[in-house]
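A.B. asks: give me a 3D structure for the following:
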Amino acid sequence: MFRSSNSADLDTILAFANAEPVGWTDAGRYRRELATNNYRDHWTWIAEASGYPMARAIWWAPSGADHPVALDCLLVKPSVKQPEELAAGLLKAGHEAFKAAGATTLPDYTIDVAVGWHEDPRAMEAVAWRRRAAECAGLESFIERVNFEWTPGTVLPVPVHDLDYRTGTDQEFKTAFARAAEGSLDAQTRNNLAIMGPRGQAQDDLEFYLSLPGERAAWRLAFVPSGTPIGFIIPTRTAYDASVSYVGVYPDQRGHGYIHELLGEITRVHAASGVPRITGTTDLDNAPMLAAFERAGYCIIKRRLVLTA
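C.D. replies: This is a model prediction of the structure:
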């Protein structure tokens, strides 16, 4: 039986543990996220056999959201011979319930893994069965992303180009999102363009970044001294950390090193506010952005696998 949890299931949910080398939600985190309304009883699902819990799935969303946006944790008891089959059934049941409640898209599934997970057979297998389950439940697109971190004490990037930064209206940033998406190396941006078109993609980006807990006033459009626009930055926050949320360089301005300037400015803005760390993420295939993070003094802390519909 697949069902959503209720408050009486808390001990059952917290009793799950994981020995596989992939990220998962332990009891402490579950309690914290439940208290902040990022996890909710009806977004946590359990698979039972004869009343015994065999698997659990935990979905997450911003505290004010109506529907979950990401699957944070998927665990199946080690005694289950083919975990992907049970897990797929659990995910399908959750997806159907979310759609019945009004969700228009399936939540992504994110799996945190170590930097060298490709060389770890146990990690490879842990990812493999989860990926098979996710694909069976409709999450067929696979992206590997690299997570970076900058901490105080690291040398700040020094500006090379003389750029001007200005505030902008929502409409100006909507135009900027559409312009920067052209020829983007970011897989999710390309997917959104294919599905939504330029206008829809830009509107979706605008709504998403406005929903983050960072300061809207920190968003900046970037120009060279002559007044030519070259891109923009969004130095805002995730639910947990100061973040390199968006670095956009316009197609006709690429190849001049502006990506390093823009990332450096985001880093300086956050560092000036005294944050304990700055995080950033980019696709494994996005070589220019990977190089920019490394040049700016960011360290790789983990990789994240994203499975999406």
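
A.B. asks: CA only for contacts and neighbour counts going forward, please
C.D. replies: Will do.

A.B. asks: count the residues that sit near Ala272.
C.D. replies: 8 (other Cα atoms under 10 Å).

A.B. asks: any idea how far it is from Pro159?
C.D. replies: Counting by Cα to Cα, to the nearest Å, the gap from Ala272 to Pro159 is 15 Å.

A.B. asks: what does Arg303 give?
C.D. replies: In terms of Cα to Cα, Arg303 sits 29 Å off from Pro159.

A.B. asks: before we move on, what about Thr279?
C.D. replies: In this view, Thr279 and Pro159 are 20 Å apart by Cα to Cα.

A.B. asks: the two: who's more crowded?
C.D. replies: A direct count of neighbours by other Cα under 10 Å for Thr279 and Pro159 places Thr279 higher, at 22 against 13.

A.B. asks: helices along the stretch 1-150 of the chain, start to end?
C.D. replies: Using DSSP state H, counting those that start in this stretch, the helices found in the stretch 1-150 of the chain span residues 10-14, 27-35, 83-100, 121-136.

A.B. asks: dump those to TSV, plus distance to Pro107 and mean neighbour count.
C.D. replies: Shown next, in TSV, are those (distance: least, Cα to Cα, whole Å; neighbours: other Cα atoms under 10 Å):
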stretch	distance to Pro107	mean neighbour count
helix 10-14	20	15
helix 27-35	17	14
helix 83-100	8	19
helix 121-136	11	18
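
A.B. asks: just send the ones you listed back as JSON lines, with distance to Pro225 too.
C.D. replies: Listed next are the helices of the stretch 1-150 of the chain as JSON lines, based on distance: least, Cα to Cα, whole Å:
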{"stretch": "helix 10-14", "distance to Pro225": "57"}
{"stretch": "helix 27-35", "distance to Pro225": "46"}
{"stretch": "helix 83-100", "distance to Pro225": "50"}
{"stretch": "helix 121-136", "distance to Pro225": "49"}
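
A.B. asks: please give the structure of this sequence too, so both can be compared:
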Amino acid sequence: MRPITGRDELDLFTRFPYALNSELADDLDAGRRRTDWMWVALHGNRLLGRAAWWGRPDSADPLYLDVFDIDDDAGSARIDIGAQLLRTTMAAALPPGATPPEYIRFVPPDWRDGEQSRRVVDGRMAALEQVGARLFVERLRLEWRAGTPIPPASRRLEFRPVHDDEEILALMTSAMDGTLDAHSRDDMTRMPAREAAELHFHDELAGYSSPREWWRIATLPGGEPVGFVFPARNDYNPIIAYIGVVPAHRGNGYIHDILAEGTRILAEQDVPRIRAATDLGNQPMANAFARAGYLTYERAITMTWS
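C.D. replies: Reported below is the predicted structural model:
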């Protein structure tokens, strides 16, 4: 078990098929990956397992474990091999005593329906459980594709740009009340809603290089805010980065108007697709995306260490 030696071993590392394989070279160039964060388990020339971490270019430590595969032809030993690979790479890639960052795995939308796909997902999860990880949440990964009709502009709401960071944080804090998002709910077991909103804003939203002029506050005709949507572009795709309705205005279907506005802003940039995600258990948000023409193209399994 060892890290790859460099880009010359990407062919070795990508012997296991996975959606992220095509991004690895660019991630290495951009500093989102490092060769010492990309490990392989070998038996002679045979690849038995691999693991890779992802981080921002300025990150000293990785932020996610998002590539982890084991040879499914290795029988029952594959889980032990996978667990040993995880222990080895965690000891090398993480600071001593640190809680590992979350693991994310993209899986087919119907992964539970096929014997092979279920075996693959269950095997990786079993190896992670051996090293202390537990299932945290399953999320829908969604995609709007160019040419999909966009609902007409809202007749009930008006949209304006964001005034400043304080307005954003106040609305995000309000939207935390009653949220169905697993990450936000978990954050609020350890910190006040305002602190959780600040963490989300500074760790993610503030880092996007796309224009903040795309962000919109939804208001009633009199100017009272009812919600917000933050269209953006991450390192890979245009996305609906964050969307919410404040508690006092939930139950009126405003989420459909707000999502349509965010989708329209990105579609006007002539993009081939728009990506989004929501928790499997957040049925109202999942319904809103489906109504707006977003398709579930895959799911994401997230596991964490407590």
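
A.B. asks: how about the helices of the stretch 1-150 of structure 1, which one is nearest Thr151 of structure 1?
C.D. replies: Within those, the stretch nearest Thr151 of structure 1 is helix 27-35; the backing value is 23.0 Å (Cα to Cα).

A.B. asks: and the gap between the equivalent of Ser211 of structure 1 over in structure 2 and Pro231 of structure 2?
C.D. replies: In structure 2, the residue matched to Ser211 of structure 1 (TM-score structural alignment) is Gly207. For Gly207 of structure 2, the distance to Pro231 of structure 2 equals 13 Å [Cα to Cα].

A.B. asks: out of those two, which sits in the busier spot?
C.D. replies: Neighbours around Gly207 of structure 2 and Pro231, counted as other Cα under 10 Å, are more numerous at Pro231. The numbers are 29 against 10.

A.B. asks: how about the more buried one, nearest residue that isn't a chain neighbour?
C.D. replies: Nearest residue to Pro231 of structure 2 in three dimensions, chain neighbours excluded: Ile240, at 4.6 Å (Cα to Cα, 6 or more residues apart in numbering).

A.B. asks: quick one: map the one you found onto structure 1.
C.D. replies: Counting by TM-score structural alignment, Ile240 of structure 2 lines up with Val244 in structure 1.

A.B. asks: ok, now Arg291 of structure 2?
C.D. replies: Per TM-score structural alignment, Arg291 of structure 2 is aligned with Arg295.

A.B. asks: same check, this time on Arg112 of structure 2
C.D. replies: Aligning on TM-score structural alignment places Arg112 of structure 2 opposite His118 in structure 1.

A.B. asks: with Asp61 of structure 2 instead?
C.D. replies: Going residue by residue (TM-score structural alignment), Asp61 of structure 2 aligns to His67.

A.B. asks: do the same with Leu135 of structure 2
C.D. replies: Under the alignment (TM-score structural alignment), Leu135 of structure 2 maps onto Ser141 of structure 1.

A.B. asks: one step back: which among the helices of the stretch 1-150 of structure 1 is found nearest to Tyr258 of structure 1?
C.D. replies: Nearest of the helices of the stretch 1-150 of structure 1 to Tyr258 of structure 1, taken as Cα to Cα: helix 121-136 at 36.2 Å.

A.B. asks: just the helices from the stretch 201-306 of structure 2, written as ranges.
C.D. replies: Applying DSSP H, counting those that start in this stretch to the stretch 201-306 of structure 2 gives helices spanning 254-267, 283-291.

A.B. asks: quick one, which of those helices is packed in tightest?
C.D. replies: helix 254-267 (a mean of 22; mean count of other Cα atoms under 10 Å).

A.B. asks: who touches stretch 53-73 of structure 1?
C.D. replies: 12-13, 23-25, 36-40, 43-48, 74-77, 80, 86-87, 90-91, 98, 102-103, 106-111, 239 (Cα atoms under 8 Å, 6 or more residues apart in numbering).

A.B. asks: change it to 7 Å
C.D. replies: Stretch 53-73 of structure 1 is contacted from outside by 24-25, 36-39, 43-48, 74-77, 98, 103, 107-110, using Cα atoms under 7 Å, 6 or more residues apart in numbering.

A.B. asks: just those residues: which are in strands?
C.D. replies: 44-48, 74-76, 108-110 (DSSP state E).

A.B. asks: which of those ranks first by neighbour count?
C.D. replies: Ile46 leads those on contacts (other Cα under 10 Å) with 27 neighbours.

A.B. asks: return the residues in contact with that residue.
C.D. replies: 2-5, 53, 55-57.

A.B. asks: and it, what's its match in structure 2?
C.D. replies: Using TM-score structural alignment, the partner of Ile46 of structure 1 in structure 2 is Val40.

A.B. asks: how far does stretch 214-228 of structure 2 stretch from one end to the other?
C.D. replies: With Cα to Cα as the measure, stretch 214-228 of structure 2 spans 11 Å from end to end.

A.B. asks: what do you get for stretch 218-238 of structure 1?
C.D. replies: With Cα to Cα applied, stretch 218-238 of structure 1 spans 14 Å between its terminal residues.

A.B. asks: in that stretch, which residues have enough neighbours to count as buried?
C.D. replies: Residues of stretch 218-238 of structure 1 classed as buried by neighbour count (16 or more other Cα atoms under 10 Å): 219-223, 229-238.
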